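K.L.:
sequence-free structure coming up:
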């Protein structure tokens, strides 16, 4: 499956690097990789939080088909990218074609502003729960949860919870045992929910 992770200026590093690690090392019984993981951004290079410079695999124009679309958060998500009309158009098109769209932290604001969370339950970073609730009353915002599964859209709370949600998605798609093996390889202690 093609898994594309959106990058932008001021993206939170662990928001994208955590899921990147989970899905990149996830492998099946014969050690074949289960996901083709790549990054996508509007510009070829971005400056993430705290000055980390990252060169993307693809731009919005050159990215191949995406089965799982990952939308991380960070200051750039909640102040600039949620209002970016070009990104919104791209997101709506890619979401329609994808099997799953997955946001981490304030990436939920990008989905919310595009109308993709209307009528759904969702979550975000604990510091932004009140804002998401106030600005988007059509969303049932949940607090004190690591992630919320609404079928085609999964939202995760802040930063490291993106790893929990990524492992949950692995379990949902490929079974709990593969998710546990992935977590063990990462030396990550995760509380799994059986994906049935």
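P.N.:
Structure received. All values derive from a computational prediction rather than experimental measurement.
K.L.:
hey, let's count contacts and neighbours off CA atoms from now on
P.N.:
Fine.
K.L.:
ok, now how distant is residue 32 from residue 66?
P.N.:
19 Å (C-alpha to C-alpha, to the nearest Å).
K.L.:
who's more crowded, those two?
P.N.:
Relative neighbour count places residue 66 above the other of residue 32 and residue 66, with 22 against 10, counting by other C-alpha atoms under 10 Å.
K.L.:
second one coming, line it up with the first:
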């Protein structure tokens, strides 16, 4: 009788353990799927990106950086590094210089003292092929009321091949009326302010940068590197962009970047919200 009871108890224990083992196996399988997946949950891996065809530079491109008191270091130095280093990876490359309201030294938000190369109110400027507008401390208020600044941006826009902004530099472009017919972005924390001040704009969020026509606007901060590298690859090709990136120890692959390419506001390549991790 005791042996019979022992057999019954053992059988009951085995049956009771089976669902738990199955549940654990299921959980382990789900965990494995989550850790080996190379795309975010719910995201579909997109086709490899083919960048728009543009005319390749035949001459050195002059790249002007618009600076002022309160300019943020990263949005200034990141694209300067990318563009200046093109001379080692493409012929011809880019020539960079700074432009300010006067030739008096400016002090960045982080305290760096910079002597501008040119003054847009006093100097005869070189031809500007690319204008870069880094973010500055007062791009949401007093800088937008500076008529000389805004008029300079409007003037450059008439002949420049590309106009780019980083972080809140987009506010300056918008104030100048340059973004009214294109898709654009700005610093993620200021998207709502951007939309409120410029309700006519087609604002894209959850991206590192947006390219529409001659305008490239980026989220700024460390993402300024990728936005600048994108323009390098667009103009000089992947080999040059990879060379610039490797020289600065940056893992660059356009397929892994969340961005939007548009044409007159209509999205052509849409990577909004996507962030892929290379195996």
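P.N.:
Sure, I can see it. The model shown is predicted, which means the values in this text are computed figures rather than measured ones.
K.L.:
list the contacts of the aligned residue in structure 2 for residue 65 of structure 1.
P.N.:
In structure 2, the residue matched to residue 65 of structure 1 (TM-score structural alignment) is residue 127. Contact analysis of residue 127 of structure 2 by C-alpha atoms under 8 Å, 6 or more residues apart in numbering lists residue 62.
K.L.:
let's verify residue 127 of structure 2: helix, strand, or coil?
P.N.:
coil (DSSP: H, G, I helix; E, B strand; the rest coil).
K.L.:
could I get the full set of strands for structure 1?
P.N.:
Here structure 1 has its strands, by DSSP state E, at 2-7, 36-41, 45-47, 53-55, 58-59, 68-71, 100-104, 121-122, 140-141, 147-149, 153-156.
K.L.:
as a markdown table, these with mean neighbour count would be great.
P.N.:
Formatted as a markdown table, these follow (neighbours: other C-alpha atoms under 10 Å):
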| stretch | mean neighbour count |
| --- | --- |
| strand 2-7 | 25 |
| strand 36-41 | 20 |
| strand 45-47 | 18 |
| strand 53-55 | 15 |
| strand 58-59 | 18 |
| strand 68-71 | 26 |
| strand 100-104 | 27 |
| strand 121-122 | 22 |
| strand 140-141 | 18 |
| strand 147-149 | 21 |
| strand 153-156 | 26 |
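K.L.:
if we can go back for a sec, now the match of residue 65 of structure 1: how far from residue 107 of structure 2?
P.N.:
Distance from residue 127 of structure 2 to residue 107 of structure 2, by C-alpha to C-alpha: 25 Å.
K.L.:
over to residue 203 of structure 2?
P.N.:
Residue 203 of structure 2 is 30 Å from residue 107 of structure 2, by C-alpha to C-alpha.
K.L.:
what of residue 238 of structure 2?
P.N.:
Residue 238 of structure 2 is 35 Å from residue 107 of structure 2, by C-alpha to C-alpha.
K.L.:
same thing with residue 241 of structure 2?
P.N.:
For residue 241 of structure 2, the distance to residue 107 of structure 2 - C-alpha to C-alpha - is 31 Å.
K.L.:
kindly report the same for residue 113 of structure 2.
P.N.:
Taken as C-alpha to C-alpha, the span from residue 113 of structure 2 to residue 107 of structure 2 is 5 Å.
K.L.:
over to residue 61 of structure 2?
P.N.:
Distance from residue 61 of structure 2 to residue 107 of structure 2, by C-alpha to C-alpha: 27 Å.
K.L.:
mind telling me what residue 78 of structure 1 corresponds to in structure 2?
P.N.:
For residue 78 of structure 1, the residue aligned by TM-score structural alignment is residue 140.
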